[in-house]
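1. below are the sequence and a predicted model; questions follow.
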Amino acid sequence: MFLSSALVSALLAAFVAVSTVRYIYSRYFSRCALPASLPWIGAEDDACFSRARATLRSFWHTRELVFEGYEKYSKKELPFVLPNINTGPEVILPMSQMQWLLKQKETVLDQNEVNRSFLQADYTMLHPKVVTDTVHEDVIRQELTKMLGNYTADVIDEIDYAFKKTWGVNTTEWKEITSYYSMLDIVSRISNRVIVGFPLCRDEDYLANAKEFARWVVVEAAFIAMVPKTLKGIFAPLIRFLDLKYHWKTSKVNDYIQWSIDHSYARNDPSLRTVDIINKRLSVIQFAVIQSSTITLANLILDLAAAPDISVYFAHIRTEVLAELKAAGGQWTKDALARMVCLDSVLRESMRMWGFVSRGVMKQVVAKDGVTLPSGQHLPRGTKVGVHGAPVHRDENIYSDAQVFKPFRFCSNGSENMVDDYSEKVVGKGIPLVTTSSNFMAFSHGRNACPGRFFAAQQLKLVLAYIALNYEIAPIPSRPANLWFINTQGPPLDAKISIRRRVGTV
């Protein structure tokens, strides 16, 4: 019996060792069957140890590698390889190949597979079916987006409640708040007003667990991605412990669950509507609607606080918002909100500078025989290929003063002409926040652009309008730099600003 146990232990140890060695070689030293004609940024001598060093560098310095590659290769119409310690190397295309990328069929290049890999969705999304079937996306497109107008009054009510609770109503004393954590609290409240309704959206225990689930998904995904594929089944459940912990504590009956049940019947698959999987969909939607909007708003208030003319900007926003509300008879209607183009522009400008994910459009080769780029290189199945948005958004040839936050850059009555691909279609109106292009990829671009961006845009605009109407933000000397973690970025979690309620708004 002892020998048998010892043998099993030895075999298991050997399996782990072999899996680890194979993983290290394929992730750090191998070219991953990519053509030798494709240069690796950060590893120009093409030695295997040079590629390994570049891959290690990508853990904290992806920003430098992305921008270096953009200047050195993309601007010269050349594709290159970007090392990625998290999900493997990515082939980055020059912008001239964007249309080719977007035109490829999903049977050749699939963006969903990249998202699945980035989030390690088979593990962090609690159940593989949550990401492989279309119920989740159907609910977002056909229920959440379609019914936005019906929820506007509820969202406004929850915004008012959330800000009074989190930011307070003191009109004389300044209150110091943390940009990220205050926005996390506010966004979780207003998102859940739509997702689960009243009164569950004000259950403090429920909200606390929903927030924590949303926060930990990307971090857990990063560590799961660095576990060898053959060992994920062993180690992923240990890493995703927090996912499960917070999910168990948020499983309560709500409107989103009913929507998911309704759409699951259309799939004629009873396994899609079990109590377990429907509750897991709820936790997943928490991540989708909370984390990205939280980071967007945390970035925005830091941008505004660091802007020299913040009082002028707020005054301009208030003028527009009050005028459009008056024209709508004092009601927050869908049409009135759409006409508030300054809100779109301020948010769009902040997202241009600080998009949560560096990549703009990234797809995975799923065709069995691979695919050949317009420049002639053949990519094997499994290769990730696309364009990163961060360097495009900071390109001085596309956006003048690209390193400067100009909140009304995308308004036709701003201080400079719009330079977005869609500018000729919106002269006199401004560019809607949800509009994507090859020059603005904060929501990705093409047919795989984020389906939840309409829901997010409504909330973001309403929050910005509420802040401008009801609060003052004390100026700060400079905008703290965002922190990069592989190919994601976010504001420093401890960055603080001071706020005060405007006199006459309580």
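-> Thanks, I have the structure now. Numbering: from 1, shown residues only.
2. C-alpha from now on. contacts and neighbour counts both.
-> Fine.
3. ok, residue 441 to residue 337 distance?
-> Using Cα to Cα, to the nearest Å, residue 441 is found at 22 Å from residue 337.
4. oops, could you answer that again for residue 61 instead?
-> Look at residue 61 and residue 337: by Cα to Cα, they are 39 Å apart.
5. give me the more crowded residue out of those two.
-> Neighbour count, other Cα atoms under 10 Å: between residue 61 and residue 337, residue 337 has more, with 21 against 17.
6. alright, now check it against this:
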Amino acid sequence: MFFSNYPGFEAFATTKQQRVFEYAVRNHLAQALALTIAPMAEETPHSIRLVFGDAPDWKELVFRDSIVQCIARVNNLVFLGKELMENDEWIRIAVSYSTDAFVAAKKLATVPALLRPIMHWFLPECQKIRHQIRRCRELIAPEVERRLRDIENNGGKPRKRVLDSVDWFIGAESGLDPHTTNTLCFAFSDLLDHPEYLKPLREELVNVYNDVGEWNKATLANLRLMDSFIKESQRYHPMREFNMTRVCLKNVTLSDGHVLPEGALVGFGPVLQSDPSVWPNADMFDGYRFLKLRQQPGDENRWQLASTAPEITSFGYGTHACPGRFFAANEMKLLMAHLILHYDWKLPEGTAKVRHLHNGLDHRPNPMQKVMLRNRTPEIDFVGRSAI
């Protein structure tokens, strides 16, 4: 439970500010999605080299610590622009806030409800995230003010073409999503547990990129094995045993006569994701599973990574499915493409299999999982910086 009515937890609010964010993602990010691919593709190899570094010999690092910084940089490029993407303090907050807020929420939950309105002011964990929110506002304020001046100087009209969402939020009025991080961590753990997929994934990358000649919508769409591999990882590793949570606005009577009372918190378990009647050999990881399903007549577009279905609810389902899932799918493919082309990967000596964490209803990749990487010469190379 996140206490979004308390200072410091505003990022988890479902109020007007959250609706503004959802509006921007659904309406503006969706329209600009194809335009984001080229700048993301230019920034991705630079961010990876900056964070993962040079490795002429095998070196060990904690994968999650590194990939979350890359995701933060690419997200910030698209959502906030190049200037904030280059701001180290902003990146540090973007990387740490979601974890710090979770820690603060758990601490605040131990306080009796009647004392929380007072005690949250004194808990160090809550003080930390209040400071983070305050610094974020201070860092972004000059950029917002500059955009507003530009709009005013342009007769009140927003700039015709922008690829970052500071303008989108301003338009709606006139963050780091851990899902992407966890999905990529799970996918890479599956790749380390099943290294036989590295060769066909690289071959697909080289063939598709050489056919198209650049990173664009078609290139990413044609990475069908990678799409299938990441989606199978989502199926194999549901992140929660209780997801798509909703609150009953009135009494709801189910078909068997049970009544869910007004105000009840309800959710859905991802039981179909491991159901052998739905997925043959459901307890086995099969990176080709969704590729083979898409080869069936009529299902060519059904089982894509960003598609939703009741059988696999990683991005939610229905009206309130994750609005940013198409952007997330593109970002994950770009990051994985560069990581497997520019580095060799293996588990540290003595590590037979990646182990993940179960904490109550949550299933998370091990945040301390170490990996080994080494430079490799990519069959294709695309290094540059975004011009945003």
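-> Everything's here; your move. This structure is a prediction, so every number in the text was calculated from the model and none was measured.
7. TM-score for the pair, please.
-> The TM-score (TM-score structural alignment, normalised by the length of the second structure) is 0.82; 351 aligned residues with a Cα RMSD of 2.5 Å.
8. now residue 269 of the second structure, nearest residue through space, not along the chain?
-> residue 242 (4.7 Å; Cα to Cα, 6 or more residues apart in numbering).
9. show me what residue 169 of the first structure aligns to in the second structure.
-> In the second structure, the residue matched to residue 169 of the first structure (TM-score structural alignment) is residue 54.
10. oops, could you answer that again for residue 121 of the first structure instead?
-> Under the alignment by TM-score structural alignment, residue 121 of the first structure pairs with residue 4 in the second structure.
11. for residue 433 of the first structure, same thing?
-> Residue pairing (TM-score structural alignment): residue 433 of the first structure is matched to residue 305 of the second structure.
12. sec struct for its match, please.
-> Under DSSP: H, G, I helix; E, B strand; the rest coil, the three-state class of residue 305 of the second structure is coil.
13. who are the contact partners of it?
-> 227-228, 230-231, 329 (Cα atoms under 8 Å, 6 or more residues apart in numbering).
14. nearest to residue 290 of the second structure, of those residues?
-> Set against residue 290 of the second structure, the nearest of the contacts of residue 305 of the second structure by Cα to Cα is residue 228 (4.9 Å).
15. the closest one: neighbour count?
-> 23.
16. can I assume it sits in a helix?
-> Yes - using three-state DSSP, the assignment for residue 228 of the second structure is a helix.
17. please identify which helix or strand holds the residue nearest to it when sequence neighbours are not counted.
-> What sits nearest to residue 228 of the second structure in space, not counting adjacent residues and going by Cα to Cα, 6+ apart, is residue 290, at 4.9 Å. Secondary structure from DSSP states H and E places residue 290 of the second structure in helix 289-294.
18. which parts of the second structure are helices?
-> Ranges of helices in the second structure, per DSSP state H, are 16-23, 30-52, 63-80, 82-85, 88-109, 116-119, 124-153, 166-173, 178-193, 198-212, 217-221, 224-236, 289-294, 325-342.
19. save those as TSV, and put in distance to residue 8 of the second structure too.
-> As requested, the helices of the second structure are exported to TSV (distance: least, Cα to Cα, whole Å):
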stretch	distance to residue 8 of the second structure
helix 16-23	14
helix 30-52	28
helix 63-80	20
helix 82-85	21
helix 88-109	8
helix 116-119	13
helix 124-153	4
helix 166-173	20
helix 178-193	18
helix 198-212	42
helix 217-221	37
helix 224-236	31
helix 289-294	41
helix 325-342	26
